[in-house]
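*Asks:* Got a predicted structure here, sequence first:
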Amino acid sequence: MVRETQSNKNAYKANQATSDDYSETGYDRGHLNPSSFQCGELRIATFTLTNAVPMDACFNRNQWWKWEKTLRTFLRDTLNSDFGSATVYIVTGTVPNEYLSIPQREISEEPGRVTVPSPQCFHKY
C-alpha cells in the first residue's frame, strides 16, 4: 500500500479517487470494509480510497458508526459462542446515483469524478 502524496496524486487520478475529490463536499470517505472489523495491517489497508464510498458525513459518523458497532458486537459474540469455528463473509457495495457526483463544479476544476451512492443502498435488510 502506497500513501497518496502530492507527487503521486496525478498518477492515481487516472484510475481512482483522491483525497481532493472529497474535500469541501460534505461527504466522508465511508468504508466499504469497516476498519473496526480488521486488525493490524489489514486495518491500515481499509483506509485506501479504493475501499471508500462518498457517505453523508452526519450519517457516517452517527447512524452508520452505530450500525457497524452493533454488527461487530453481534459477530464477535456469535463467533465466541461457536468457539471461533464459524466463518463470516460480508459482501458490500453501492448502487451508483446517476444524478449525483463529487466534487461539485463550484469547488473543483475537475468536477464529478466520484459517483455518490443512491439512497437505496443504505437500506437495512
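*Replies:* Yep, that arrived.
*Asks:* alpha carbons only for contacts and neighbour counts from here, please
*Replies:* Fine.
*Asks:* OK, contacts around residue 21?
*Replies:* Contact analysis of residue 21 by CA atoms under 8 Å, 6 or more residues apart in numbering lists 102, 103, 113, 114.
*Asks:* for residue 32, same thing?
*Replies:* Residue 32 makes contacts with 51, 52, 53, 92, 93, as judged by CA under 8 Å, 6+ apart.
*Asks:* Below is structure B, check it against A:
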Amino acid sequence: MRLQSQLCFFACILLPCLTEVTEFKNCKEFFIRVPNINNQGEQYKQICQFYNNAVRFATLYDTKRRIPVYSAYVFEDVSCQEPRPTPTWMIEPQLVDEKLQKNMMTAGQLKNPAVMQSQAVIEDYENSGFDKGHLVPVCHRSSKDSKISTFTLTNAVPQNPSFNRGKWRVQETELKAYIMKNCQKDQNNKPLAKLITGAIPGNNWVKVDRVNIPSRMWSAFTCVVNNTNVVFANIADNNQTSNLKEISLTDLKNELKKHYNIDIFPFP
C-alpha cells in the first residue's frame, strides 16, 4: 500500500482486570499527540484500559452514542501463537460512577440499572444483525492477557458482519504484515508502531436509540521506515459492499470535525 511520508476480558472473576476512567495523560504512551479534550463536558470519557494490572490501550468513549470514538494502541509483536480467546464481554463500572472499583465486570455482576445509560451492554447486540467489531483488534495483540483485554464493549462498535469479517479483517491482517516487515524495530527486534482505530457516527441506531451504528470506520498508524516517519490512514463505509480507500490526515481531520466539536485528533 502507498505510504505518505509525514511527521507525524475472559471474565474478571479469576484475574483482576482494571480500567480507569481518567485522563489520557496517564496513558500517553499510546498517542503520537495527546488530544486536549479535558473540560469538554460529560459526553466523552477518557479511559486507560487496564487488564491484569497492566495498561493495554486507551479509548475515548462517547457515552451518548454508547460507542467508542476511537481506541489508540501500540502494535505488539505477534510472533507468539496464542489462540484467539473467547472471553465474556465486559462493561466499565466507572462510566456508571467514577467512585466504583476499577475492576471490569459484566453488567450482571454490577447489577446497576444505570449501566445502560452510560454504555452499551451485551443485550444491545443480541439479534441486532451486527457484529461487536473490535477497534483494537485481537490480531494485533501478542499475549493472552493482551488479547483478552480487547473484549470490552467500550472497545466495540456495531459493524456490518460482511464488512467486519471481510475487507476490514483483511486490512488488519495486511497492516500487521506490513508493520512486521517494514517498521523500525527495537533492541528486542519488535516493531515500533502506534495505531488508532475509530468510528464515525451515523444516523441509525441499534434497538431504538440504544447504540449508534457507525457510518464509517477509519484506521491510521505511524512508524519509522528507512529512517523516515511515515503515516498511513484509510477509511471505509460500514456496509457489506464497502471498499477501503486511503485518506490523508488533513482529510481525515476534516471528516472528524464534521461530527465532533472537540479536539479529538490524535496526530500532530
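*Replies:* That came through fine. Bear in mind the structure is a predicted one, so any value in this text is a computation, not a measurement.
*Asks:* Out of the contacts of residue 32 of the first structure, which are shared with the second structure?
*Replies:* Retained in the second structure: 51, 52, 53, 92, 93, out of the contacts of residue 32 of the first structure (criterion both residues aligned by TM-score structural alignment, their matches' CA atoms under 8 Å).
*Asks:* pretty sure the fourth one is in contact with residue 33, am I right?
*Replies:* In this case it means residue 92 of the first structure. Yes - with contact defined as CA atoms under 8 Å, residue 92 of the first structure counts as touching residue 33 (7.3 Å).
*Asks:* Strands of the second structure, residue ranges please.
*Replies:* Along the second structure, the segments classed as strands by DSSP state E run 4-5, 19-22, 44-51, 54-62, 67-74, 131-134, 156-159, 193-200, 204-206, 211-213, 216-225, 228-237, 245-246.
*Asks:* quick revisit: looking at residue 92 and residue 33 of the first structure, which is more packed in?
*Replies:* residue 33 (18 against 9; other CA atoms under 10 Å).
*Asks:* Counterpart of that one over in the second structure?
*Replies:* Under the alignment by TM-score structural alignment, residue 33 of the first structure pairs with residue 136 in the second structure.
*Asks:* dump the residue contacts of its match.
*Replies:* By CA under 8 Å, 6+ apart, the contact set of residue 136 of the second structure is 71, 72, 73, 150, 155, 196, 197.
*Asks:* just curious, which of these is nearest to residue 131 of the second structure?
*Replies:* Of all the contacts of residue 136 of the second structure, residue 131 of the second structure sits closest to residue 155, with 12.4 Å by CA to CA.
*Asks:* For that closest one, give me its contacts.
*Replies:* Residues near residue 155 of the second structure by CA under 8 Å, 6+ apart: 59, 67, 68, 71, 134, 135, 136.
*Asks:* Relative to residue 190 of the second structure, how far out is the last one?
*Replies:* The one in question is residue 136 of the second structure. Distance of residue 136 of the second structure to residue 190 of the second structure, computed by CA to CA, to the nearest Å: 18 Å.
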